[in-house]
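1. Quick one: sequence and predicted model below, then my questions.
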Amino acid sequence: MKRVFDLVVATGLLVAFAPLLLIVALLIRIFLGSPVLFLQVRPGLNMKPFTIYKFRTMKDIRNDEGELLPDELRLTPFGNIIRKFSLDEFPQLLNVVKGEMSLIGPRPLLMQYLPYYTEREKLRFSVRPGMTGLAQISGRNTLGWNSLLEHDVHYVENWSFALDMKIFFRTIVKVIRQDDISIVTSMAKADLNRERSMNQQP
C-alpha cells in the first residue's frame, strides 16, 4: 500500500507541477547558472547509496584554495526563496518514482555520518528514506540531533498508513505556513560528527 501510494502521488504531483518545475529550472539557469540540479549521494534503504535530486540553490563560489565558501555566503536571495517554499525538494519526486525514496520516511542524511549511528538508530535504514518525515513535522529546526534520530526510529517502530497520512497532510500545512521546514544548516550537521566522535573516545 505504501509503495502504491508513493508511486501514484509522486507521478501525479510531477504531472500537475510540471509547468512550475520547468519555470523554476529556467530561473535557476538564469540566476545561478548550470547545473540546475544538485546531485549528492546519500544512504538509502539498507544503507545502499543512491543519488538524491534537488534544485540547486547556491552559487559555486570558492576561496583562493579552491574550497567552497560557507553555505550562508553562497546562498542567494533567489535560492532562499526556493528553499522557503521547499521547491528545491520537488525533484526528489523522481527518486520516489524510481523506488529510491518514499514520500514519507526518515530524511536521508550524509554518507559521512554512517559510522556514528548507534545500532538502534540504524533502524532508520530499514525503510526507504522520505521527502518528509516525523522529525520534519515535529520542529526539525529546533530538534537536536539525538532527538531528530529518535523521531526517525519512533517512526520505523510505529509505522502505519494512518501515520503516513498524518505526516503527509501536516507537511503540506507547514509548507504553506513556512513553519519549521527549512534545511538544517551546515554548522548543525557538523555537530553530529563532532558529538558522536567525542562520545566514542575512551
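-> It's in.
2. When you work out contacts or count neighbours from here on, use the C-alpha atoms and nothing else.
-> Noted.
3. if I pick the residue lying closest to residue 168 once chain neighbours are set aside, what's in contact with it?
-> Counting by CA to CA, 6 or more residues apart in numbering, residue 104 is the residue found nearest to residue 168 once chain neighbours are left out, at 7.0 Å. For residue 104, the contacting residues are 129, 130, 131, 132, 133, 164, 167, 168, by CA atoms under 8 Å, 6 or more residues apart in numbering.
4. same question, residue 111
-> Counted by CA under 8 Å, 6+ apart, residue 111 has contacts 41, 42, 43, 49.
5. From residue 193, how far off is it?
-> 11 Å (CA to CA, to the nearest Å).
6. swap in residue 86?
-> Taking CA to CA, one finds residue 86 at 26 Å from residue 193.
7. Please apply the same query to residue 126.
-> 22 Å.
8. And for residue 156?
-> Residue 156 is 23 Å from residue 193, by CA to CA.
9. Comparison target below:
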Amino acid sequence: MYRSKGKRILDILMAATGLITSLPFFVLLPPVLWVYFKCNPFFTQQRPGHYGRLFTILKFRTMFPDGRPVCRFGKLLRKTSLDELPQFWNVLRGEMSIVGPRPLLADYLALYNSHQHLRHNVKPGITGLAQISGGNGLSWNEKFDYDRYYVESHSLSLDCRIIFTTFSKAFSLRKTDGTEVSPFNGNAVC
C-alpha cells in the first residue's frame, strides 16, 4: 500500500509543506542570486529519473555559468542545502520523491552495470540512504549498494528514518571537539 500510493501522498504533503515553510527563501534568494551571478538565479540540468527517463532538476544557482569554481556564497548555499529547495517543485510534479537515490548526471547512464541501473526502479530523491550513510565520503560502489538496498527495501519506516536523520544532520550542532549533536534527540548523529 505504501509503495503504490502512500509514498506519493507523503511526497506531496512534505513538498507542499517544504515550499510553504521555505517561501521566504524563494522571495529573498532569487533577487540576490540575480544580482550576484548576473544571470538566471535557478540552475537547471537534465538528470535521469524513474526508469532512466530524463527530467529537468531545479536548484538555486551556486556557481557562475562560465564554469568558475563555486564562490563563497555558493558554498554557503550548498553547505546549508538551501540550493536544493527548488527540488520540492520536482517532487510536486512527480519527477522526484522526498526519499530515493540522488539523481546523478545523465552522462553516467552509459557507465552503469545492471546492478547499478536498479537505482532507477524508484524515483530519485532529495535525500536518500546513501546521503545519510556517508554521502560524498562513500565510494562509488558503496553509494550504489545503498541505493540498491533502498530500492529493494523501501518502506514507510525506512523513509521516516531517512527523513529524520536528514533533518537531524541538517540542524545538528557541533561541539568544540567536532562531534555532532542533534537538537532532536541529544545523541550523536549516525
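-> Nice, thanks for sending it over. Because the structure is predicted, anything quoted here is derived from the model rather than measured.
10. what TM-score do we get after superposing?
-> TM-score for the superposed pair, counting by TM-score structural alignment, normalised by the length of the second structure: 0.85. Supporting figures: 169 aligned residues with a CA RMSD of 1.4 Å.
11. returning to what we had before: neighbour count: residue 126 and residue 193 of the first structure, which is higher?
-> Using other CA atoms under 10 Å as the criterion, residue 126 of the first structure and residue 193 rank with residue 193 on top: 17 against 14.
12. what's the counterpart of that one in the second structure?
-> Taking TM-score structural alignment, residue 193 of the first structure has no aligned residue in the second structure.
13. Strands of the first structure, residue ranges please.
-> Using DSSP state E, the strands of the first structure run over 37-43, 49-55, 102-104, 130-132.
14. any idea what residue 107 of the second structure aligns with in the first structure?
-> Residue 107 of the second structure maps onto residue 112 in the first structure, by TM-score structural alignment.
15. next one: residue 20 of the second structure
-> Match for residue 20 of the second structure (TM-score structural alignment): residue 15.
16. ok, how many other residues are close to residue 145 of the second structure?
-> 17.
17. so who does the aligned residue in the first structure for it touch?
-> For residue 145 of the second structure, the aligned position in the first structure is residue 150, judged by TM-score structural alignment. With CA under 8 Å, 6+ apart as the criterion, the residues that contact residue 150 of the first structure are residue 121.
18. before we move on, the earlier item: now do the residue nearest to residue 168 of the first structure against residue 127 of the first structure, distance only.
-> With CA to CA as the criterion, residue 104 of the first structure and residue 127 of the first structure are 10 Å apart.
19. for the first structure, what spans make up the helices?
-> According to DSSP state H, the first structure carries its helices in the segments 2-16, 18-31, 71-74, 77-84, 92-98, 145-157, 161-177, 186-200.
20. And the contacts of the last one?
-> Helix 186-200 of the first structure is touched from outside by 71, 113, 116, 145, with contacts defined as CA under 8 Å, 6+ apart.
21. Lovely, talk soon.
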